[in-house]
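Participant: got a predicted structure here, sequence first:
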Amino acid sequence: MAKKSLIQREKKRQKLEQKYHLIRQSLKKALSKAQSLSEKWEIHGKLESLPRNSAPTRLHRRCFSTGRPRATYRDFGLSGHILREMVQEGLLPGATRSSW
């Protein structure tokens, strides 16, 4: 189980990203349409003034049940060992345990 403080920090980043998503998107469109260099610098300064944690690149995918940050499968949102346990117990429909 991951530290609860790290999980809460990640949730805070997700909320900030959702809050500033439209603002960031509109500034990026304006930056691509800007003609003069001074306009681009001004828009870039506005982008830099947004909170750092509102950037989508700072988000990290975590396991849904344990909060583990590494070895998570995107399709299921689970880490490898949790996914394996659930498949063995038959909790994931359509997933079968391979054996040869």
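Facilitator: Here it is on my side, so go on. In this text the structure is predicted, and so the values were computed from the model without any measurement.
Participant: use CA for all of it now, contacts and neighbours both
Facilitator: Fine.
Participant: so where's the longest helix in this protein?
Facilitator: If each helix of the chain is counted by residues according to DSSP state H, the longest one is helix 4-33.
Participant: which helices and strands sit right next to it?
Facilitator: helix 37-49 (3 or more Cα pairs under 8 Å, 6 or more residues apart in numbering; DSSP states H and E).
Participant: in the helix it packs on, which residues are buried?
Facilitator: Neighbour-count burial for helix 37-49 flags 40, 43, 47 (criterion: 16 or more other Cα atoms under 10 Å).
Participant: next one for the comparison:
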Amino acid sequence: MSHMTRLTPYRITSLTEFRQSCGEGMHWVHGMGNRLWITRYGRAVAALVPMHQCELLETWETRSLREERTRMEDNYRRWKRVKGATDEPALFNWNLRDQLRE
């Protein structure tokens, strides 16, 4: 007897269709645990998946979305501080580049 894996149901929808009915798509994914593939010009460009599947992906990638979000928010706050320190247009400070990597 062969072992069969149950595939998660999925739908394919265009970006335009998704914009028009994103609430329905969210319910289909969140409420039922399904996946929604979003296409643009006929090519798959994104997917809407249940959060538990995204968390599994984080584990597989050995990085946390929470950590990445915190890093990005810290960089944004640093950028706002530098931008707000002067009325002049912000020029790239090569010394600051190294500070942003921290």
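Facilitator: Looks like it arrived, so ask away. What you see is a predicted model, and the numbers here were worked out from it, not measured in a lab.
Participant: TM-score of the superposition?
Facilitator: After superposition, the two chains reach a TM-score of 0.28 (TM-score structural alignment, normalised by the length of structure 1), with 48 aligned residues with a Cα RMSD of 4.1 Å.
Participant: returning to that earlier point: and the longest helix of structure 1, which residues are buried?
Facilitator: Buried residues in helix 4-33 of structure 1 (16+ other Cα under 10 Å): 7, 10, 13-14, 16-17, 20, 24, 31.
Participant: before we move on, what about stretch 23-39 of structure 2?
Facilitator: Those would be 25-26, 28-30, 33-39, for stretch 23-39 of structure 2 by 16+ other Cα under 10 Å.
Participant: next one: stretch 79-91 of structure 1
Facilitator: 79-80, 83-84, 86-87.
Participant: what's the distance between residue 46 of structure 1 and residue 81 of structure 1?
Facilitator: Separation of residue 46 of structure 1 from residue 81 of structure 1 (Cα to Cα, to the nearest Å): 43 Å.
Participant: same question for residue 20 of structure 1.
Facilitator: 35 Å.
Participant: again, but for residue 87 of structure 1
Facilitator: Counting by Cα to Cα, the gap from residue 87 of structure 1 to residue 81 of structure 1 is 10 Å.
Participant: equivalent analysis for residue 28 of structure 1, please.
Facilitator: Distance from residue 28 of structure 1 to residue 81 of structure 1, by Cα to Cα: 40 Å.
Participant: alright, calling it a day.
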